[in-house]
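[1] coordinates only, no sequence provided:
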C-alpha cells in the first residue's frame, strides 16, 4: 500500500491571506451582458517588450508596430522614452517618418517626476495625437514598505505628476493630448483611497465629457479571483464623481491565470477600455491576451473591431519579435485547438458539419467557432480515425524511398492517399504512395526557378530569376534571416501579397556527394494554408523550389475557385 503524502513544511498556506471582499451590496455586473467591443490598447511595445529576456531591436519594434496597426489597434503604447534611448529613438522614428496613420494614437509611459516628464514630451514633439500615461504606486504595501509614505504623501505624488503632465502639454499645443493616470497596484489598494487619488488627478486635469481623461485600473499583480476584480471595478465606477468625464481602462495581469476572465468581467462592471498584448506576453505570467478576449467576444457574435483572420501571420511576427513560442493549445489560435484526436469527437464534428447550413448560426459540436474564420483547414480538424493508415503510409515512404515526412506533411498527404485507396480495390504500393505525394505537392508551373544568388552580408540578400508558363523571366530581390525568409520578402515586394512560413522541413535523400535534398513547406498565402515540396541537389534550391511549388498550388487553387464561381454565375440554358 502506498502511504498518503503529507504537505511539506515549506508549503504552508497559512502564511497567505485571502483578499478582503469589496463592500458592494448591490452589484450589477453579474446580470449584465457585453454587447460591443471595448476600446483596445496594445502595450506590446512597452510592457510586453520590457518583459523579454532580449528586448526587441529597432527592426523588431518596427515589424511589431506594423502588425499592430494592420490588425486595427487604434491606441498603441510604444515605450518608455524617458527611461530608454532606444524607446526615445523609436518614438522619434514614428513621428519623423510619418508612420502613425490618421486615427491611431501613440501612448507613452512616464513616472510622476519632472525630468522624466520633460524628456517624454521632448520625444513627442510633432505628434498628431498622443496619450501621456503617468502613474505611481498606491497600494498599502507599496506605501508602507517601499516608499515609506502615508496616504497624503502618495496622493501628492499623483497630483504633482498630473500638474506637470498638464503644464508640459500646454507647451506643445499643436498635438491633441489625452492624459492617462494609473494607480499602480490598484488591486491591492483600498478602493475608497483609489477613488480619492484618481479624483485628485481629475481635479488637476479638469476633463469634460467631450475631452475625457483615461483612468487605468491595473491588476499589476492578480491577487484575487476575477469576480473580486469585477467588484473592485464596479465599486470604483459607482463612487467616482464625474464618471462621464473619464474613460475607465483595465490592465490585467495573469498571475492567477485569470487575466482574460478578469478583463471580461471588468467590462460587465462598466469599463470602457482594455490594455493588453498579443498572445499574452508580459511580466511574470504575462498580460491580458488581446487575441483571447477579442475572440471570446467574436464567438458570442460581437464584432471585436480587430482583424484576427490571419493568426499565422500574427504568430510569425510575434515569435520573430519576442523569441517566444506559442503553445499548441493556446486559446483560439494554437496549432492543435481545433484538432480532434478522439474518434467520438471526430464522428460528432463530421456529422455536424454535414448538417451545418451556410445561412444558419454556427452549431458544430466541439468547435465553438468555424476554424475557417481563422484560416484553419478542416483537414486539421478531422483527422480520419485510421492511424495505422497514416502510420503505414509514412513507414513505406521512409523504408522504400528514404522520405521522412514531417508530421504536418503526413497529415496533408493522408486525405490524398485515402481518396486513392478508396478508388482501387486493394492495397496501395509504396511506389503508388510516392507518386501520389509527388502529384499532390510538386508543381513547377506556372512559375519555375531558373536560378538564384545569395549574398551574406549581415542579413541574407537574395536575387532570384523565375520563368513563367509563357517563358517570360521574372526577377525578384529581397532580404531576411535566411534564404526562405529573403524569398518571402522578395515575393511580397513583387506581388504585394501576404505570405509567411507556417512550417518547414528538409533532409537528404541518400548519402555522399550524390545525395539529393528534399524540402517540405507549409505557407500561409493571403490567409490560406498551402503546402509544397521539391527535390534538388542543392539544399537552398530545393527550399526555394518547395516554396514555389506551394505558391503554384495556391495560384492553381485560386484559378480553380474563380472558374467555379464563373460557372455558377453563368446563365442556364433552358
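    That came through fine. It should be emphasised that the depicted structure is a prediction, and the values quoted were computed from it without experimental measurement.

[2] hey, let's count contacts and neighbours off CA atoms from now on
    Noted.

[3] buried ones in the helix or strand hosting residue 92?
    Take DSSP states H and E as the rule and residue 92 turns out to sit in helix 85-96. Neighbour-count burial for helix 85-96 flags 86, 87, 88, 90, 91, 92, 93, 94, 95 (criterion: 16 or more other C-alpha atoms under 10 Å).

[4] that one - contacts with which helices or strands?
    The contact analysis (3 or more C-alpha pairs under 8 Å, 6 or more residues apart in numbering; DSSP states H and E) places helix 85-96 against helix 58-70, strand 75-79, helix 114-123.

[5] comparison target, given below:
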C-alpha cells in the first residue's frame, strides 16, 4: 500500500530531487507556470491506504455512451433527427444496454427523439434509456414529459456543478445553499417521477474531481437517502472528471474514497465520466474502475467538449487485448467508424487507437521484419497444435490484437516507404503476388526499392513493388540473347540461341537443361555462373506462372547479382532467368 496519496515519483536511487540533476539542466521556459495550483493544493484526498494499485481488470464495467447528448452538444453542427437515429441504431447493434439519448429540456430535437423512442419499437425492451437535465424544476418537468408512456427502463440524470470555483463564479452559492438547491431538485424528481414504473435516478456532482471530498460525499449521501437507494432500486452516482487537472492516480484516490465511504453502498451504482483535458482520460477511467467504479460514461471514439470525453471504444478494446470480454461488439470497426464519422461530421484520426487507418500498419523496417516473422510463427504454432489460426493464442510483435478481430484484413499491416526494410517489401510481394524471395534477394531488392523511394519520397504499394521487381530482375533489352527453340530428351538437351553474332544450335549430353543453357551461352561469348536457383510462383492456383530466381556471377566480374524469369513452365522460367542474367552481363 502507498502511504501518501501524493507520493513523489521515485527511482531505484530514491525520490526525484526538488532540483533537476546535472544531466537535466534545462533552460527555464517563458511560460507562466506559477499561475496554476498543484492538484493536491486544490483537493486533498483523505486516503492513507489504497487498494486500486494492486487490483486487476477482470470484467467489463457497464458502458454508457453519451454521444447523443454530451457528444452531440460538442458538435459545430448538432445531429439532425436522421443522424441521431442512425447513431442510436449503431449503438443498439453494438450491444449497448444503457444509452444516454439526449437533453430533452434543452432542445426540441432531443425532446422529439425521446418521444420517438417512447412511441416506437426503436429501442429493444432490455435497453435502458437515460435522459439528462439540470437541477431546475421546470427543466425536470419537461424531461419527465418526454418519457411519458415509454416502455423501456429509464434513468433520469440530474446534475449540478459542485466545485468551489463553479459555486463562487458561476452559481453564486455557498456550500449550504448549493446543497439545498441539489436536494430540492432531487425532491422535484421524486415528486414528478417517483411513482413511474421502471424509472431510476442518477445524480452527477459536476466537476466532482475539483470538489472537496467531504462536501461531495455529504451531498451524494443526502441524495441517496432522499431517493431511498436500495439494491432493488439502485441510484447511480456519477462522478465526473469534468476538467482534468491531475494525474490519473489522484482521480483513482478520489473514486476509492467515495467507494469506501458512501452510505447505502449496496444501493449505489458508482459511475465515472472522465474528460480528456490532460490526455489521460483512458488512464483515469481504467484506474477508476480499479478503485471501485462499476459504470463508465463516455463517447465511442472520444468526442466531446474541448479535448473530449473518455473514448469508450479504446477502453473496451484495451480489455479485449488483455483477454477480457468487453461485452460490446467491435468486430466491424470500420463500419462503426464510418457511421460515427457521418453522424459527427468529424474524421477519426489515422493514429487513433484501434480504429485509425494506420494503427495496424508498419512502415519501419525493424517493425516489418518482426511482424512478418510473427505471422509465420503464429501460423506454424497453429498448424503444430492442430487448431485454426483464429483460435491460436496471439503473440505477433507490434500488434497488440489480431486486426481480424475487428474486421480488418492484413493487406495494410505492412506498407513500404523510404523507412521500410527488406522484410516489409518481401511481405508485400508475398501477400500481393505470392512470391517468396530468398533472404539474399530481399537485401538486393531492398536497395532497388530504397533508390525508388528516396527519389520520389512516396509510399509504395504491392503493385509499385512489383514494377520495381520487374524492372530490376525480369525486363530484358531488345539485344538480349533469345532462346529460339529447345528440346530435352532424357540427358540430351538441344538449344537454338539467337545472339548478337547470329543464330546457332547447341547440343549437350549429360548436363541438366540450365547447365546446358549456360554452356551454350559461354560458347556464344556470354559466361554466366549460376550460384543458386530458387523456384516460386506469381499468383496462386492453376493460373499461376512459374517464377525462377537465380543468384549468378558473370565472367570477369566479382559482383554477385540476381535475375528472374517468368513463364508458364518451371523450365522455361529458368531459361528466362539465365537469359536475363546474360543480358545484364553483356
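    Arrived safely. Just so it is clear, the model here is predicted, and its values are computed rather than measured.

[6] save the helices and strands packed on helix 85-96 of the first structure as TSV, and put in mean neighbour count and distance to residue 390 of the first structure too.
    Converted to TSV, those look like this (neighbours: other C-alpha atoms under 10 Å; distance: least, C-alpha to C-alpha, whole Å):
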stretch	mean neighbour count	distance to residue 390 of the first structure
helix 58-70	17	37
strand 75-79	25	46
helix 114-123	18	58
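
[7] tell me which of these lies nearest to residue 248 of the first structure.
    Nearest to residue 248 of the first structure among those is strand 75-79 (14.4 Å), distances taken as C-alpha to C-alpha.

[8] residues in the second structure aligned with that closest one?
    Strand 75-79 of the first structure corresponds to residues 98-102 in the second structure, going by TM-score structural alignment.

[9] with the first structure overlaid, report how far the matching stretch is off on average.
    After superposition onto the first structure, stretch 98-102 of the second structure sits on average 0.8 Å from its aligned residues (mean C-alpha distance after the TM-score superposition for the first structure).

[10] go ahead and name everything in contact with that stretch.
    With C-alpha atoms under 8 Å, 6 or more residues apart in numbering as the test, stretch 98-102 of the second structure has contacts from 62-70, 88, 91, 110-111, 113-114, 127-132.

[11] what lines up with residue 169 of the first structure in the second structure?
    In the second structure, residue 169 of the first structure lands on residue 193 (TM-score structural alignment).

[12] let me fix that: residue 103 of the first structure
    Looks like residue 103 of the first structure aligns to residue 126 there (TM-score structural alignment).

[13] how many residues are close by the match of residue 169 of the first structure?
    21 (other C-alpha atoms under 10 Å).

[14] same question for residue 41 of the second structure.
    7.

[15] identify the residues contacting it.
    Residues near residue 41 of the second structure by C-alpha under 8 Å, 6+ apart: none.

[16] repeat for residue 445 of the second structure
    Residue 445 of the second structure neighbours (C-alpha under 8 Å, 6+ apart): 422, 469.

[17] mind doing that once more with 10 Å?
    By C-alpha atoms under 10 Å, 6 or more residues apart in numbering, residue 445 of the second structure lies in contact with 421, 422, 425, 426, 437, 439, 465, 468, 469, 472, 473, 562.

[18] tell me the one of those residues nearest residue 455 of the second structure?
    Closest to residue 455 of the second structure, out of all of the contacts of residue 445 of the second structure and judged by C-alpha to C-alpha, is residue 468, at 13.0 Å.

[19] so what's the closest one closest to, chain neighbours aside?
    Spatially, and ignoring its direct neighbours in sequence, residue 468 of the second structure is nearest to residue 449 (6.7 Å; C-alpha to C-alpha, 6 or more residues apart in numbering).

[20] hmm, that neighbour is touching residue 462, no?
    No. At 11.5 Å, residue 449 of the second structure does not count as touching residue 462 under the criterion of C-alpha atoms under 10 Å.

[21] of the two, give the one with the bigger neighbour count.
    Shown here are residue 449 of the second structure and residue 462; by other C-alpha under 10 Å, residue 449 has more neighbours (24 against 21).

[22] and the helix or strand hosting the more buried one, how far out from the chain's middle?
    Counting by DSSP H and E, the element that carries residue 449 of the second structure is helix 439-456. The chain centroid and the centroid of helix 439-456 of the second structure are separated by 30 Å, computed with C-alpha atoms, centre = their mean, to the nearest Å.

[23] show residues contacting the next helix or strand after it.
    Sequence order places helix 462-469 as the next helix or strand after helix 439-456 of the second structure, per DSSP H and E. Under the contact criterion C-alpha under 10 Å, 6+ apart, helix 462-469 of the second structure has outside partners 411, 414-416, 425-433, 435, 445-446, 448-449, 452, 460-461, 470-472, 474-475, 563-564.
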